[in-house]
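> Sequence unavailable; structure follows:
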């Protein structure tokens, strides 16, 4: 997504609006600090953020997780213990 300085946005507003209407999104910044986001009206709504830890307490990892299936894996690669 392109970032445009606020002075440039004021100077070329009609061009920016046309580009946004064609589907482009922009961030307008003041002194390098992002201030607003310009998106077309028909742009799809952003999907909700992914939640980390939503299965907390519902999944248990076995104590031998790191070694599960090691014998079979070693056999597949021709490694003998």
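Right, received. Where do you want to start? Since the model is a prediction, treat every value here as computed from it, not as a measurement. Numbering: from 1, shown residues only.
> alpha carbons only for contacts and neighbour counts from here, please
Fine.
> Against residue 76, how distant is residue 18?
The gap separating residue 18 from residue 76 is 59 Å, by Cα to Cα, to the nearest Å.
> more neighbours, these two?
Legend: neighbour count by other Cα atoms under 10 Å for residue 18 and residue 76, higher for residue 18 (12 against 9).
> Residue 43: what's it in contact with?
By Cα atoms under 8 Å, 6 or more residues apart in numbering, the residues touching residue 43 are residue 23.
> this is the comparison structure:
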């Protein structure tokens, strides 16, 4: 774990991001007190086309006209 001050974090952000990408954790402090932690985000991985197929079925009447009482609510 690396700890840097705010000024150093601003001036060396690219370097710090490379360290974080390599698995390092960076603590950013202000006045000697930790205020933030810079860590890598977890990537969910490659998205697979069609992975969720069949999880939701669209009803046959999904595009039918709305009833008049519902349409009237939009004019209120």
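Ah, there it is. Note that the coordinates shown come from a computational prediction; the quantities given were computed from them, not determined experimentally.
> following the longest helix seen in structure 1, which helix or strand shows up next?
The helix that spans the most residues within structure 1, counting by DSSP state H, is helix 13-21. Per DSSP states H and E, the first helix or strand lying C-terminal to helix 13-21 of structure 1 is strand 26-30.
> Show me what whatever helix or strand comes next after that next one is packed up against.
Next helix or strand after strand 26-30 of structure 1 toward the C-terminus (DSSP H and E): strand 33-38. Under the contact criterion of 3 or more Cα pairs under 8 Å, 6 or more residues apart in numbering; DSSP states H and E, strand 33-38 of structure 1 touches strand 26-30.
> so the strand it packs on aligns onto which residues of structure 2?
Under TM-score structural alignment, strand 26-30 of structure 1 corresponds to residues 26-30 of structure 2.
> What lines up with residue 3 of structure 1 in structure 2?
The alignment partner of residue 3 of structure 1 in structure 2, by TM-score structural alignment, is residue 3.
> what about that match, which helix or strand?
Going by DSSP H and E, residue 3 of structure 2 is part of strand 2-5.
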